[in-house]
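Chemist: Have a look; sequence and predicted model below, questions after that.
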Amino acid sequence: MPHGDITHIDIPVTDMERAKGFYADLFGWEIAAPPGFEDYPMWQAPNKISGGGLAPRSEGFTQPRSYVEVDSIEETLAKVVAAGGTVAMDKSPISDTSWWAIFTDLDGNSVGLYEGVTEVEDA
């Protein structure tokens, strides 16, 4: 996936079961929690390209958040700060081969970053 693509969208919800039924019925999304993420069901659009997750609504997470794939979260966050944005959450691991972070843009929008290794080298 090229640098800069929107790779994931999180939707904040207050009732997980209700939200799963709503989106599955409305859009035909397949919704299931991957192993190790039982409290975070992920949705897949029928095109098998678009996807994201349903996450508990919380303070500071009240609107859907898009995640943009980047080559380096550290370099991107440095550019965010240099351009006047703020880091809301530093780089954190998702797995052994993927990471995420969150920044706030100049208009107060929360935007996620995703960095992942697409090919794992043999040891």
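Modeler: Now that the structure is in, tell me what you want to look at. Computed from a predicted structure; not experimentally measured.
Chemist: okay, CA-based contacts and neighbour counts for the rest of this
Modeler: Noted.
Chemist: what about Thr104, how many neighbours?
Modeler: Using other Cα atoms under 10 Å, Thr104 is surrounded by 18 other residues.
Chemist: Tell me how far the spatially closest residue to it that is not a sequence neighbour lies from Ser95.
Modeler: Of all residues not flanking Thr104 in the chain, Ser110 sits nearest, at 4.7 Å (Cα to Cα, 6 or more residues apart in numbering). Separation of Ser110 from Ser95 (Cα to Cα, to the nearest Å) stands at 22 Å.
Chemist: quick one, which of the two is more surrounded?
Modeler: Neighbours per residue (other Cα under 10 Å) separate Ser110 from Ser95, with Ser110 holding more: 21 against 9.
Chemist: Quick check: that one vs Val68, distance?
Modeler: Separation of Ser110 from Val68 (Cα to Cα) stands at 12 Å.
Chemist: Pull out the buried positions in the strand of greatest length in the chain.
Modeler: If you go by DSSP state E, the chain has its longest strand at strand 86-95. Residues of strand 86-95 classed as buried: Thr86, Val87, Ala88, Lys91 (neighbour count, 16 or more other Cα atoms under 10 Å).
Chemist: want to compare, so here's the second one:
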Amino acid sequence: MSKVSTNQPLGTPTWIELGVPDLDRAKAFYRALFGWEYEERSAATGSFTLCLLRGQRVAALRPVTVTAVDAVADVEGESWWHVHLATDDCDRTAKEIAVRGGTVLVPPADVADLGRTAVVEDPTGARFSLWQGRTLAGCELVNEPCALVRNDLACPDPGPARRFYATVFDFTLDGNDDLPGFDFTFLRRPDGHEIGGIFGDPAAPASRWQTVFEVADTDELVALAVAAGGTAGAPEDAPYGRMAAITDPFGTSFSVITRPSPAS
């Protein structure tokens, strides 16, 4: 378990949100999976719902129409949890992204009193946001069941992505001996902390930042997801735990993992 109360270092995945066409149905689905409760908020950019785990803010939902042009949503009808990377200066990092071959889709703006954000796209087309925390540093609980545990970028051409993130966020790039035969590179901050990775997959239809939630029991979570109106792949044992792919009632894809206990 990790509680977060201060802003994370540059480039750390720090916040996630999801746009949904039916907010009530989304709240019911994610409550069934993760036991989340909710807090309604509003800002100049519109209303949104904070997702709470034991009273701590761990994500956000916001209403969108299926026909809306939405810079946060992914293209071609796909839906993914949208990751925010930490920065202590949203405006400066957004300018750096534009200089390094990325695109600023929505310029920096304040989100109520919570923080400052911008929506951007890397040179491979993967969208993410920046988050400069104010009263909200980001996810207040991570690395525990029913909370965010990991984000990785999957893309058909990983070379430009690796150069971009290493340059903008000063990440180092390390190979992964645990996944022989896979084109996977760890992303590490200058302090050595692993923030995620980039997975080269020639069969991927587009570049996407993917989200993984930790759960206490992957098999049980799969059953809960199906009962709540979603779909799920069969659980599989992976090098880092037991995983399954989940799709919510609106077609949003994410993964869950039960990691081995430290004693195992």
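Modeler: That came through, no problem. Note that this is a predicted model, so its numbers are computed, not measured.
Chemist: on that earlier part again, map the residue nearest to Thr104 of structure 1 across to structure 2 for me.
Modeler: Matched by TM-score structural alignment, Ser110 of structure 1 corresponds to Ser253 in structure 2.
Chemist: list the contacts for that match?
Modeler: When contacts are counted by Cα atoms under 8 Å, 6 or more residues apart in numbering, Ser253 of structure 2 touches Ser79, Trp80, Trp81, Ala245, Ile246, Thr247.
Chemist: so which of these persist in structure 1?
Modeler: Shared with structure 1 under both residues aligned by TM-score structural alignment, their matches' Cα atoms under 8 Å, the contacts from those are Ala245, Ile246, Thr247.
Chemist: how near is the last one to Ala59 of structure 2?
Modeler: Counting by Cα to Cα, the separation of Thr247 of structure 2 from Ala59 of structure 2 is 17 Å.
Chemist: now Val119 of structure 2
Modeler: 16 Å.
Chemist: any residues touching stretch 64-75 of structure 1, and which ones?
Modeler: 1-12, 76, 91, 100-101, 110-116.
Chemist: What span of structure 2 is it aligned with?
Modeler: Using TM-score structural alignment, the residues of structure 2 aligned to stretch 64-75 of structure 1 are 209-220.
Chemist: do the same with stretch 14-30 of structure 1
Modeler: Using TM-score structural alignment, stretch 14-30 of structure 1 pairs with 156-172 in structure 2.
Chemist: ok, which stretches of the stretch 101-250 of structure 2 are strands?
Modeler: For the stretch 101-250 of structure 2, the strands defined by DSSP state E, counting those that start in this stretch cover 103-111, 115-121, 127-133, 141-142, 147-155, 172-175, 183-188, 194-200, 208-214, 231-232, 236-238, 241-247.
Chemist: could you dump the contacts of Ser253 of structure 2 to CSV with distance to Arg189 of structure 2?
Modeler: As requested, those are exported to CSV (distance: Cα to Cα, whole Å):
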residue, distance to Arg189 of structure 2
Ser79, 28
Trp80, 24
Trp81, 23
Ala245, 28
Ile246, 29
Thr247, 31
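Chemist: Please tell me which one of those counts the most neighbours.
Modeler: Trp81 (26 neighbours).
Chemist: what's the counterpart of that residue in structure 1?
Modeler: Counting by TM-score structural alignment, Trp81 of structure 2 has no partner.
Chemist: What is the neighbour count of Ala24 of structure 1?
Modeler: For Ala24 of structure 1, the tally of surrounding residues (other Cα under 10 Å) stands at 15.
Chemist: residues touching Glu37 of structure 2, list them.
Modeler: Per Cα under 8 Å, 6+ apart, neighbours of Glu37 of structure 2: Arg31, Cys51, Leu52, Leu53, Gly55.
Chemist: Could I get the contacting residues of Ala245 of structure 2?
Modeler: By Cα under 8 Å, 6+ apart, Ala245 of structure 2 lies in contact with Ala232, Gly233, Ala234, Pro235, Ser253, Phe254, Ser255, Val256.
Chemist: Kindly indicate which of those lies nearest Arg25 of structure 2.
Modeler: Ser253 (16.1 Å; Cα to Cα).
Chemist: And Arg48 of structure 2, what's its match in structure 1?
Modeler: Actually, residue 48 of structure 2 is Phe. It isn't Arg. Counting by TM-score structural alignment, Phe48 of structure 2 has no partner.
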